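Visitor: structure for the following, please:
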Amino acid sequence: MDNLATTWVGATAKQISRAVRRGDTSATQVVADHLEQIAISEPSLTAFRVVRGGEAIVEAEKVDEQEDLANLPLAGVPVAVKENTPVAGLPTWHGSAAARTPVAEEDHEVVRRLRGAGAVVVGVTRMPEMGLWGTTDGPDGATRNPWSLDRTAGGSSGGSAAAVAAGLVPIAHGNDGLGSIRIPAACCGLVGLKPGRGVVPCDLGIDGWFGLVEHGILATTVGDAALGFSVLAGRSPAKLTPPGKLRVGVSLRSPIRGVRPDEPNRGAVATAARLLVDAGHDTVTAEPAYSTAVGIAGLLTWFGAAYRDAEAAGTDLRAVQPRTRRHIRIGKIAWQRGWVRPAQREAWREQSIKFFEDRNVDVLLTPALAATPPPADGHANGRWHRNMLDNMRYAPYAAPWNVAGLPAIVVPVGSRPDGLPVGVQLVGPPDSELLLLSIAGLLEVANPWPRHAFV
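Guide: Coordinates of the predicted model:
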């Protein structure tokens, strides 16, 4: 970045950690630069629930005091953590005062791993109430898309996505239950990786939404996404290598009947497919067998998870948003009547794994979204059915792969006519995270994207 002579804002996580390890700069200076940028941009974005200004500086100083930084892959890197994931010394808000839990006595395991790698937590980022929605707003404001402030940054990891896209942190933690990393990544022009089931410790809510939820990373580069993933997975940083010749399945079919991708999203898939062919890979049409039964299983699990989380936390339903209250009440019915069935989810997982074998494809390429991101405001107080329709119409492509527990990544490939980013989704079989990252790297090299929209 041209501004590295005066500030580390805009640098990648890899650039920052390398400079701190070499002694070219200090973690304290890097964190101070980012806190200054947060102070400038946060009033416009509303990305953070809380900024840990003084605490972050103290933590950065402790990084600088360490004698051996060589084994810290995120040495001095400012990171943000989504507000439903415990950070020691802070309440866990879950997007709502009504759902907030007491001050955490210790870090969640993924936060512990980030700090253990040398990262400095500068704050926790906003999400919609209980992480239920694909837009991030509430009574105290909406998280805005840095590329167009009147549009949503997505959800539920909307605050993390806005913070990364605006350069407030180089990488951020998120988690993904029905697209909550990949939807904001697509809205904000980021790389967003949802690992496969069990690759990163979950430990959120009741059984991690019955196995739907995974922790992951939002970043502006594939290299940073790979580095962050390695840390969360407890692995040594992996060096990505170009994959051998691949057979890429391509599908525009929406998992939701009656929803079709608009022209920019169809064009993004065509562009990505062409780039992969130019790189020597084969593409074939390959349509997953989305069914009404799969959709119903996903919906019932979503409803039931909301009810079980609210029940376990003792949430006062009178204090939550009307859309959330109805969602929980439907979930109570689904749970008590036995409609939330693991057998349905497992059947779709087996069918999805078999899809790659039967169609002889290594990965699946789909749109990331179906339409432009909705307006930033007005969702939290809106009717439940309107929120449901808005979410399903603009972001139908992510959820099936949570039900299946398969890894998936969103990668930017260009811009819409209105200037908002547009991306594609890549899905792979179990244990294909590094393959997906490698393919994303091919797209990045062949078709570089603007990394930030500074606000």
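
Visitor: CA atoms for contacts and neighbours, from now on please.
Guide: Will do.

Visitor: and the residue of the chain positioned farthest from its centre, which of the three is it?
Guide: When distances are taken from the C-alpha mean of the chain, Glu67 lies farthest, 33.8 Å away, according to Cα atoms, centre = their mean. On the three-state scheme (DSSP: H, G, I helix; E, B strand; the rest coil), Glu67 is labelled coil.

Visitor: what residues of the helix or strand hosting Ala268 count as buried?
Guide: Secondary structure assigned from DSSP states H and E places Ala268 in helix 263-278. For helix 263-278, a neighbour-count test (16 or more other Cα atoms under 10 Å) marks 264-273, 275-277 as buried.

Visitor: mind giving me the packing neighbours of the next helix or strand after that helix?
Guide: Moving toward the C-terminus from helix 263-278, the first helix or strand encountered (DSSP H and E) is strand 282-285. Helices and strands in packing contact with strand 282-285 are listed as strand 247-250, helix 263-278; criterion 3 or more Cα pairs under 8 Å, 6 or more residues apart in numbering; DSSP states H and E.

Visitor: so which elements touch the shortest one?
Guide: Applying 3+ Cα pairs under 8 Å, 6+ apart, we find strand 247-250 packed against strand 282-285, strand 363-367.

Visitor: can you say which of these is nearest to Ala153?
Guide: For Ala153, the closest of these is strand 363-367, at 17.4 Å, according to Cα to Cα.

Visitor: and the closest one, what does it pack onto?
Guide: Of the remaining helices and strands, those touching strand 363-367 by 3+ Cα pairs under 8 Å, 6+ apart are strand 247-250, helix 263-278, strand 421-427.

Visitor: to compare against the first, here's the next sequence to fold:
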Amino acid sequence: MAQTAVEIARGVRAGELDPVQVTEEALARIAAADGVVGAFRRVRFAEARAEAAEVAARPDLASLPLAGVPVAVKDVTEVAGEYQGWGSEAGPRTAADSDGLIATRLRAAGAVIVGLTRVPELCIFPTSDDPTGIARNPRNPSFTAGGSSGGSAAAVAAGLVPIAHGTDGLGSIRLPAAMCGIVGLKPGRDVVREDAPGWFGLSTHGPLTTTVADAALLMSVLADRPEWATPTTPDPVRIATSTQVPFTRAPLPRPLRAAVDQAADLLASAGHTVISATPAYPLRTLAGLLARWFAGPAEQAAGSFDLSRLQPRTRTHVRLGRLTSHLVTDRARDEWQAIAAQFFNSHDVLVTPTLATLPLKARPWHRKPWLTNAVPSARVAAFTGPWNLAGYPALSVPVSRHPAHDLSMCVQLVTRPGGEPLLLGLAAQLESRNPWPRTV
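Guide: The predicted model follows:
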């Protein structure tokens, strides 16, 4: 796949590209490669072709921001005619009567939904596998594509689709973006407003793309903020860098530390003020995160899932969630938000590694015990999770390569609420000064 979403939409609007042909090419790529990549739970071959023909016939085609762009959607949101799988064999199989918020906005913008991407059961863990397949990092298939938006990240990194939708509760967009070497943006709380946000307000929707321009375009559609569609060059800002692992101060692999140093040099060369500074990460923040990580899936499972058919690791997690649900309070969140606000009074942006460990290997993690899953999950997400609790926007962007593995080393950019355009502008500066390979 050579063309970006921006390029495809521009070509379709100008009459230079046919949405049906663009969709056929995407479906052909999926058919050829997804047996190895494992990105999709379901590919909508017939439905996507029909949708592409409908897009081609729309009278407003010349004004659609995602005109004819093939997009993958994480298997956690309502798509008319499809059931929400949530990576589980224990959930209902009732097809949605109508589109939810995400599919509605994508279709209104002219996108073609080509498939639903693989996730771990109830999106609990940062590895996306199930009894039918494993979402793998297309750059090095011996590593996982991450999770819980791993299928979406794999589909984009493999060039099967130019853009994909994901959700992020403790890093579920940023972690797979970092593992697969693409761009992933978690917007701030309530930027994509839903009636019932997941995991007690931790989770939100966002884009996974190969370029910053595509991330801005897709984010503008998901958030219904057309003014965000094109990144703009930011004025000089105060940037803090930190490689201290939150809560544990665990050792950080040298390539992850080096990526932050390289990003700092690039941002300084763009005229920004860069210093070293670390927020105070109180242990109560960790307790607040863990309580929601346990209780959120437990609350969901109690609704419409057959608990006896859940994977063993998930059943254990749900049991823990029932025991800890009373610990979900606003106290830890409010304290952390106050600390974060104080930190960002002195700094405009924080740059950290996205991952706190190297990516995990691709394997059937769903067959392994809960503790075998939980320990590496908590370790790898140490830098990402706190910003879900704070409700701050955060973006992962590739910077360098691991010296031994074909893996991207990525950094996370964090800013105060409302700063999504700033993050996109800074990421665009990093991209222009330090281009990365878009797809495999």
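
Visitor: among the helices and strands packed on strand 363-367 of structure 1, which is nearest Gly338 of structure 1?
Guide: Closest to Gly338 of structure 1 of those, according to Cα to Cα: strand 421-427, at 30.4 Å.

Visitor: now that closest one against strand 363-367, angle please.
Guide: For the pair strand 421-427 of structure 1 and strand 363-367, the angle between their directions (axes from the mean of the first three to the mean of the last three Cα atoms, to 10 degrees) equals 150 degrees.

Visitor: return the distance of strand 421-427 of structure 1 from the chain's centre.
Guide: Here the centre of strand 421-427 of structure 1 is set off from its chain's centre by 12 Å, with Cα atoms, centre = their mean, to the nearest Å.

Visitor: hmm, who's touching it?
Guide: Applying Cα atoms under 8 Å, 6 or more residues apart in numbering, the external contacts of strand 421-427 of structure 1 come out as 147, 182, 186-189, 264-265, 268-269, 272, 363-369, 401, 406-416, 436.

Visitor: so what's the aligned residue in structure 1 for Thr127 of structure 2 up against?
Guide: Applying TM-score structural alignment, one finds that Thr127 of structure 2 aligns to Thr135 in structure 1. By Cα under 8 Å, 6+ apart, the contact set of Thr135 of structure 1 is 128, 152-156, 158, 374, 376, 379, 391.

Visitor: out of the helices and strands packed on strand 282-285 of structure 1, nearest to Ala347 of structure 1?
Guide: Taking Cα to Cα, strand 247-250 is the member of these nearest to Ala347 of structure 1, at 21.3 Å.

Visitor: what does that closest one correspond to over in structure 2?
Guide: Mapped onto structure 2 with TM-score structural alignment as the criterion, strand 247-250 of structure 1 occupies residues 238-241.

Visitor: let me have the helices and strands packed on strand 247-250 of structure 1 in JSON lines, adding mean neighbour count as columns.
Guide: Conversion of those to JSON lines gives the following (neighbours: other Cα atoms under 10 Å):
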{"stretch": "strand 282-285", "mean neighbour count": "16"}
{"stretch": "strand 363-367", "mean neighbour count": "26"}
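
Visitor: nearest approach to Ala313 of structure 1 belongs to which of the ones you listed?
Guide: strand 363-367 (36.1 Å).

Visitor: tell me, that closest one lands on which residues of structure 2?
Guide: Taken onto structure 2 by TM-score structural alignment, strand 363-367 of structure 1 occupies residues 349-353 there.

Visitor: just how off-centre is that stretch within its chain?
Guide: When C-alpha coordinates are averaged (Cα atoms, centre = their mean), stretch 349-353 of structure 2 and its chain have centres 17 Å apart.

Visitor: what is the three-state secondary structure of the alignment partner in structure 2 of Ser180 of structure 1?
Guide: Mapped onto structure 2 by TM-score structural alignment, Ser180 of structure 1 lines up with Ser172. Following three-state DSSP, Ser172 of structure 2 is assigned to coil.
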